[in-house]
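**Student:** Next come a sequence and a model predicted from it.
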Amino acid sequence: MNDPKQSPHAKNFMTHYVEVVTPDMTLTEVIRFLLKHKLSNAPVAEIKHDKKFLLGFISEGDCLKAVSNELFFGNPSPPQSAKTIMTAHPICIAPETELFSIVSIFTSHNVHHLPVVENGELLGIVSRSDILKEMETYYSQIVHTSDHERQLRDTSQIMNLRFNIDRG
């Protein structure tokens, strides 16, 4: 980022390598995957030609609900899989989504991770900690710039994101 007044975009700080769950993984496989990789959630994606296409998102909470229901009520028919318990159509952002727009989505929708998607392809992921780190870096850069002036931003574009979200 060369211009300190220009805030960064998702492509500048997203995590590029993302562990994914495939839609046909069983509930047990998904739980083991999350535990093995120490993840609280993961994208569910179809892999075609070395590209990952986002289908949904699956969390520890989704797994807890599914496994407790199965243990309490008995085995469902058909058996649970990532596809049957995932949250379909998660909130997504584009690689060009600007920092303050992403912050707005995180705070307005209480999500912990946002998949970065372009034409259905999963390119990366942004977490709350990624955003906090990027905000701190951006803040330090702006505050320490000698010509820093406190100016009001045009928030109309950011505010519109509260209602117009690309769901990939």
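**Tutor:** All right, it came through fine.
**Student:** make it CA atoms for all contacts and neighbour counts henceforth
**Tutor:** Fine.
**Student:** so what's the residue most central in space within the chain up against?
**Tutor:** Ranked by distance to the mean C-alpha position of the chain (CA atoms, centre = their mean), the top residue is Leu114 at 1.6 Å. Residues in contact with Leu114 (CA atoms under 8 Å, 6 or more residues apart in numbering) are 91-93, 125-127.
**Student:** okay, now the one to match up with it:
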Amino acid sequence: MRAKDIMSTDIVTVSPESTVEEAAKLMADREISGIPVINSQNDLVGIITEGDLLGKHKRISPPGYIEFLGGIVFTESQDEFFEQLRKYVATQVKDLMSDQVVTVGPEAGIEEIATTMDQKNVKRLPVVGEGKLLGIVSRADLLKALL
């Protein structure tokens, strides 16, 4: 069996300009844990997950610093803090989504799909052909195929 045989083709998607609230409502209403983000040409540009939404609401800790000669010297990287802050104030999907999406092609076998999910620690794999979103394989789809 291949990805094209087990993937769901009735896919819920959002655009990068959709609001975070719209994406969260879709996930809750459809009882799904992640939504592919596609542009107007049906190109996969990202994915937004429950983890992204929950991460938006976690406590943000500013980087450590010391005062030295009347100035501030940061003892930790500020990059992570500013990334967390950017996500905290996100209102559009494009500001919260992951743009590094793990995907498989339609010809990927079950073993490749299972291995990829395990190694990359993902719960769903968009199926992409020629840059276009064709479907999505979830863990549930994979389990059904294995039965």
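**Tutor:** Cool, got the structure. Since the structure is predicted, the reported quantities are computational estimates derived from the model, not experimental observations.
**Student:** before we move on, back to that, show the buried residues in the contacts of Leu114 of structure 1.
**Tutor:** Taking 16 or more other CA atoms under 10 Å as the criterion, what is buried in these is 91-93, 125-127.
**Student:** which stretch of helix or strand covers the residue nearest to the centre of structure 1?
**Tutor:** Here Leu114 of structure 1 sits within strand 113-118, counting by DSSP states H and E.
**Student:** In structure 2, which residue range corresponds to that strand?
**Tutor:** Mapping strand 113-118 of structure 1 onto structure 2 (TM-score structural alignment) gives residues 124-129.
**Student:** With stretch 86-101 of structure 1 instead?
**Tutor:** On structure 2, the counterpart of stretch 86-101 of structure 1 by TM-score structural alignment is residues 97-112.
**Student:** now do the same end-to-end measure for that stretch.
**Tutor:** Start-to-end span of stretch 97-112 of structure 2 (CA to CA, to the nearest Å) is 25 Å.
**Student:** Sketch out the helices for structure 2, chain order is fine.
**Tutor:** Remark: helices assigned in structure 2 by DSSP state H are 3-6, 20-30, 50-55, 79-88, 110-120, 139-146.
**Student:** among those, which is nearest Glu67 of structure 2?
**Tutor:** helix 79-88 (18.8 Å; CA to CA).
**Student:** list the helices and strands that closest one packs on?
**Tutor:** Packing partners of helix 79-88 of structure 2 (3 or more CA pairs under 8 Å, 6 or more residues apart in numbering; DSSP states H and E): none among the helices and strands.
**Student:** Good, wrapping up.
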